[in-house]
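In: Model the following, please.
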Amino acid sequence: MTVKGVKVMVQFLTKLNLYAVFYILLLFVVSVSCCMCGRAEYSIIESYPDLIEIKNIPRSPDDLTCRCFCDLGSWYGYALPPDTGSGVNYLGSFVGPYSVLSQRWVSPSLLRLKFFFNGEERSMQHARREIHYYPGYLLQRFEFNDGISIEEKLFFASSYQAVLLVDVVNGSRRDVAFSLELTQGGLFDDFSFDTSFAIPVLKAENGQFYFSTNIHLLGIDSISKSAEKVVISSDRVCIKKGRKLRFYIVQVCITDRESKDYMDVSGNKSVSELFHATVDRWNVYLKSVLRNCERSKKEIAVKALLTLVNNWRSPEGAILHNGIIPSYHTGYFDGFWAWDSWKHAVALSLFDIELAKDQVRAMFDYQDSSGMVADCIFADSSRNNWRNTKPPLAAWAVWEIYKRDGDKSFIKEMIPKLLKYHYWWYRYRDYDRDLLCEYGCCDGSKVAAVWESGMDNAVRFDSCRVVKTSDISWSLDQESVDLNSYLYFEKIILADMLNEVGFKKEADKLAKEAAVLKNLINTKMYDPSEGYYFDIDSETDEMCKVFGPEGWIPLFTMVAKREFAFRVREHLVDCKKFNTHVPFPTVEVCNANFDPDNYWRGPVWVDQLFFGIKGLRNYGFFDDAQILREKFFRNAKGVSDKGEPFRENYNPLTGEGLYAEDFSWTAAMVLLMCQRDF
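Out: The predicted structure follows:
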């Protein structure tokens, strides 16, 4: 070969080598990127630990100072042990479960674990430890000085299956013999074990539900059982140095022990696949709620997400679809309420569109032949309330869901039901047939008639009477501006829906009805001397001059004339009326009946705050809306604080949280207000 040829060959090989090096580097970068992406998926979840405080141990079955973690619509949940005080005795174990169906804790710990290495129990108190509630799972991790570590992750594989995934890593210098002891005991009253099974089943004395527990990938050496206590001891397993042992425990809660296989864990998926499916689902949830979330509101938004999912319940008994209860933390809030559901559905559409749709369907499962939707429904249908319904916000919920995914089949499914419900109001709640409706009831009681407004003891209803309008219906003698504003909003939305699916004639009819109603509201329910909207007497049209949330609802529904909206805005920004320490109270603070702690006679309800702030934005008062929203986030105690629950309502003067904790519609409205474009 000539010198020139050698030079050409060297140049070629040099280039080839450079390409090879580049290719290897590219593969390295891609592989590292993939690893980093996988880690990033976890880091999203791990960026939001302990936003709700669930490190607690119940002192009694009805100890509602304790919180728990639920997922996938489970009717039961678990908590973490505190890592201080007496809680250290439960380290490595999981607290509960708490049964939402019976509204009771079953035990301080039905997953009480002891870990043995070479025959000696390992005390978790002497380990370096991490204990966290992450979105989607509970974590306990322990590291010992000899290199042994234990990691436990508890998550839900379905609405009735909780899985405890355990990894034991032998990082020591020698092989170890490992064994496990699982103790189920410390039962509170009304619970006992049925020992007729090979592995005893825990049952509630009233037969409402059963708990079954089994260990997988670890052999059973012995079972000691009685009605009060079950102790399962595993075989000894050798863990080679540098190796890992993985096993898992499945705890199943079912209401019909013949209906499901206790031990089956979601078909053919491995436990690793089930856990990764949980991580993937929660990453979708987090990305969805954070995509358009203001940076300063991200932790608040995730706390709201967690609150909603903790209150998610699957079909059970007479409840036929998934939905959100108001609060698992309050005993009587274990069903679905109509106007809670509509608000929940709007927030759910941000991260789980199918759950949002189910929330709406769950209530329309209880629409009667006349078109009425029940006030609230329960797994035990004898508890359903048909004495009244709730304000008509269902069409708003359906429309907001549709705007998220464009699923016309859903609005086609819902339109007939929504129309039937809409016109029910005019048949049964407009007794003088003047096209302005009243709240009312089906049993003749004033309390139920006022409940229908959702504002149970509002000052504006103090002087109302109940008027019988037919054999099955009664109305208050007061036409409410919020109710008619919602009905206007429904006409506009229903017209839009009908246009979307090609029913122009029907849409035009509703649009004309909306125009008539808009004129009635603005001529009969707005007082130009006060610059505010009021309820009116059904017979005399005299205004009920109580300044409350009903007066700003016309801004939310966009029925208000622009010049009227400007006047209403003046009241909302007035520190002597509604612009309190926490805006907006449910009656102006200068009203003689104002009581900052009395339900709808003063406290701030976050749905009404949302409607007011959204109403200001609708009419271009963006600066006012922003200032008032930030004032709420800053002054409502616990809302922006890690570990603190959302409350049912708030004292407008002090910011103290009031009534129920872990309240879903507060979480729903907060989640919406965390979005940049709400």
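
In: contacts, neighbours, all on C-alpha from now
Out: Noted.

In: give me every residue that touches residue 302.
Out: Applying Cα atoms under 8 Å, 6 or more residues apart in numbering, we find residue 302 in contact with 48, 51, 286, 289, 290.

In: what about stretch 262-271, how long is it end to end?
Out: This stretch, stretch 262-271, spans 16 Å end to end (Cα to Cα, to the nearest Å).

In: this one as well, want them side by side:
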Amino acid sequence: MKNYRLALWGIVGLLWLGSTSCSQQTGNEQSSESTVISNQLTRSNFPNTLNLQGIPKDTSDLSVSSFSDMGAWHSFALPPEKDSVLTGKFIGPYLLGRKNGRWLSSSLMGLWVKDAKLQPITFQTEKSVYLPGTLIQELSHPDFSVTLQLIFHSSRTALVRAHVQNTSQEEQKLTVGWQGDVLYENTTLKESREGIQIHFKDQDLIAAVHTPTLVEVSVQNQNPSYDLTSETRLLAPQESADFFVAQITAFNQEEYNREKITLEEVWQQPNKSFEANEQRWNQYTQSLLNQVNTTDSSQQQLAVKALNTLMNNWRSPAGELLHDGLFPSYAYRGFHGFWAWDSWKHAAALSLFAPDLAKNQMRSMFDYQNAAGMIPDCIFRDTLIEKHNWRDTKPPLSAWAVWKIYEQDQDTSFIKEMFPKLIKYHQWWYQDRDHNQNQIAEYGSTDGTRIAAAWESGMDNAVRFDQAEMLKNHDTAWSLNQESVDLNAFLSAEKNYLIAMAGLLRENTIREQLQKENQELIKVLQKEFYDSASGYFYDRTLTSQALIKVQGPEAWIPLWAKIATQTQAKKTAEIIVNKDKFSTYLPFPTLAADHSEFDPTKGYWRGPVWLDQAWFALKGMKNYGFASEADSLATLLFSRAEGLMNSPQPIRENYHPINGKGLNAHHFSWSAAHILLWLTEE
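Out: I've put the predicted structure just below:
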């Protein structure tokens, strides 16, 4: 173990030199972190893409960002480097058991080390770093050095390794232990054979701290805290040793017991978990960067920040969430569930580096497909806290997402699994959302409310719906009294993806029927939803079939779906690049800037820039040969959006089109997803 400390110190030292390429490393700076994939970028090249340093002011403080992995429902942060009180401690965990996340502790696993006289040894923090998949701290002392590393071994268990080296010229006797406090109210700490357990009165959680060796433990419940002695070791000069602790967060006794059994196996060779973590995250990083179409270090950093954003929002099966999936944002109240539209976008991006997780993200929503074929808008772990939303669904991008996954791994078995479900969902739109049965669908709801129908579009308060009314189709289906161009363009694209799948599966009858339907649909969209006078696509009313002339991102979808004529695409692109319309300081606002209702402060869809909608426009423009215009707008978008490039600030839900400021939720998954889709675009 003697060389381990020196190797890892080389990694961390290299990080602070600002290395962006393995080719810049000298032989002395090479380490296990940088040689797993020879002569290629690994996670070591991407330190602190997100700022995870901070101390929560209270249990509900969402200003401190945190790290999780493996779909864990708890996460951790780094202490500020100059905070001596928290030296040797990781902040947290932050618990995601209920609707609103809570900090269980300022530090539940704090390292302490005592000398031969059992006097505390005081360390200084030299460096703190967040690498993809791990948190690392470097501590110093005249006679010792410590490298602390935190990873997730499973979806319920985090591991910490303290690598302690005797840097003196004398033998040293050390006693090592762990301590922590509990901020969360309504908790009780109890001693256990492995360490401590934490029981909650208002959460269906069991938390615990375990060590592989335990000498002594004490618990204090008045101001909840614990202290445990792990073991005593003799270290020869320059000798090092590893000490371990684990933190479990489980939803029930069965899960907790399973983790205890798993940990007994882990403790036999705990370093294997750290090696597996490094290998997996290097694979994620390399798989993604191999598809990023640039060697620009700033864009590579952005890609890895987006990867980290997605994985920090990963949640494993729990309660009524039957498969893995991603939250829209762990750091925003009310976003602790899976949403349909979000899931399709997440899956498309996840396929770039984690196709199995992408497949489960798709399955997580289709687990709830009803007999009619509908997919709910969103689902949650605990329906006693939050009910699944069956009032509406979301735009049909599921077939697109499944096909994106197939493009990555060529797994026809997944196509075979999903195809009948996708067909059923596709047909549902025409059964429940086609009021006059003319094969042109409308957004709608199951409860007859206009607000749910607007939610179904994904563009909740878009101006185009301001005058819309509801029409009853049957007892559980209502439509807006307008046919939306984006919805039907999505359906056209979905038909094309289903046609491709049918070809793979030799479902010739279905393929021929879809081809016929799509030919007719494209004709209608080109002829009846486009206004040649203004050069733009619009929704239209059901009764008079008059166009609803509000210029928003819905008109970009026909370009993305490749159903516009070349002339129509050219005219639409001219409006997109118009500085009075959509080429604002930060391009692609969700309402034309010259519209009287344009006001980015009045909600999601009256001006803010959403990166998913920007991607539809950029991709659509490229489809029709306007690549240079698209690239120019993309450059403005990425360079002017606050904190997006060359910054550890989180990726935001949307952005202000006039000043580029980040708006609404932090660490937003579908923004990260569409960043990756653009950066890997051919």
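
In: Would you mind giving the contacts of residue 302 of the first structure as a markdown table with neighbour count added?
Out: What follows is these, written out as a markdown table (neighbours: other Cα atoms under 10 Å):
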| residue | neighbour count |
| --- | --- |
| 48 | 19 |
| 51 | 22 |
| 286 | 22 |
| 289 | 24 |
| 290 | 21 |
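
In: Can you name the residues in contact with stretch 127-147 of the first structure?
Out: Contacting residues not belonging to stretch 127-147 of the first structure are listed as 45-46, 48-52, 54, 71, 80, 83, 92, 124, 126, 149-156, 170-172, 278-279, 282, 306 [Cα under 8 Å, 6+ apart].

In: Those in helices, which ones?
Out: 45, 46, 278, 279, 282, 306 (DSSP state H).

In: does the fourth one really touch residue 40, like I thought?
Out: No. Between residue 279 of the first structure and residue 40 there is no contact under Cα atoms under 8 Å: 11.5 Å.

In: Between those two, which has more neighbouring residues?
Out: More crowded of residue 279 of the first structure and residue 40, by other Cα atoms under 10 Å: residue 279, with 20 against 13.

In: For the more buried one, which non-adjacent residue is spatially closest?
Out: In this structure, residue 279 of the first structure finds its nearest non-sequential neighbour in residue 136, 6.8 Å apart by Cα to Cα, 6 or more residues apart in numbering.

In: Scan the ones in helices among the contacts of stretch 127-147 of the first structure and report the most crowded one.
Out: For these, the largest neighbour count, defined by other Cα under 10 Å, is 25 neighbours, found at residue 306.

In: What is the burial count for the closest residue to that residue other than its chain neighbours?
Out: Nearest residue to residue 306 of the first structure in three dimensions, chain neighbours excluded: residue 135, at 6.9 Å (Cα to Cα, 6+ apart). Neighbour count of residue 135 of the first structure, defined by other Cα under 10 Å: 29.

In: From residue 305 of the first structure, how far out is residue 135 of the first structure?
Out: Relative to residue 305 of the first structure, residue 135 of the first structure is positioned 9 Å away (Cα to Cα).

In: And residue 286 of the first structure, by the same measure?
Out: Counting by Cα to Cα, the gap from residue 286 of the first structure to residue 305 of the first structure is 8 Å.

In: now for residue 216 of the second structure: what does it line up with in the first structure?
Out: When the first structure is aligned by TM-score structural alignment, the residue opposite residue 216 of the second structure is residue 221.

In: Now do the same contact list for its match.
Out: Going by Cα under 8 Å, 6+ apart, residue 221 of the first structure touches 232, 233, 234, 235.

In: all strands in the stretch 201-350 of the first structure, in order from the N-terminus.
Out: With DSSP state E, counting those that start in this stretch, the ranges of strands along the stretch 201-350 of the first structure come out as 201-204, 210-216, 220-225, 230-234, 237-239, 244-254, 312-313, 323-324, 336-337.

In: Would you mind getting the average deviation of the first one from the second structure?
Out: In other words, strand 201-204 of the first structure. After superposition onto the second structure, strand 201-204 of the first structure sits on average 1.5 Å from its aligned residues (mean Cα distance after the TM-score superposition for the first structure).

In: Same check on the fourth one?
Out: Compared with the second structure after fitting, strand 230-234 of the first structure deviates on average by 1.8 Å (mean Cα distance after the TM-score superposition for the first structure).

In: What subset of the contacts of stretch 127-147 of the first structure is buried?
Out: Buried members of the contacts of stretch 127-147 of the first structure, scored by 16 or more other Cα atoms under 10 Å, are 45, 48-52, 54, 71, 80, 83, 92, 124, 149-156, 170-172, 278-279, 282, 306.

In: Residue 238 of the second structure maps to what in the first structure?
Out: Under the alignment (TM-score structural alignment), residue 238 of the second structure pairs with residue 242 of the first structure.

In: okay, which residue is most central for the first structure?
Out: Per Cα atoms, centre = their mean, the C-alpha nearest to the average position across the first structure is that of residue 308, at 0.9 Å.

In: Quick one: neighbours of the counterpart of residue 660 of the second structure in the first structure, just the number.
Out: In the first structure, residue 660 of the second structure lines up with residue 655, judged by TM-score structural alignment. Counted with other Cα under 10 Å, the neighbours of residue 655 of the first structure add up to 23.

In: ok, now how distant is the closest residue to residue 655 of the first structure other than its chain neighbours from residue 648 of the first structure?
Out: Nearest non-adjacent residue to residue 655 of the first structure, counting by Cα to Cα, 6+ apart: residue 636, 4.5 Å away. According to Cα to Cα, residue 636 of the first structure and residue 648 of the first structure sit 12 Å apart.

In: anything in contact with each of those two?
Out: Both residue 636 of the first structure and residue 648 are in contact with residue 657, where contact means Cα under 8 Å, 6+ apart.

In: shouldn't the match of residue 660 of the second structure be in contact with residue 639?
Out: No. Assessed by Cα under 8 Å, residue 655 of the first structure is found out of contact with residue 639, at 9.8 Å.
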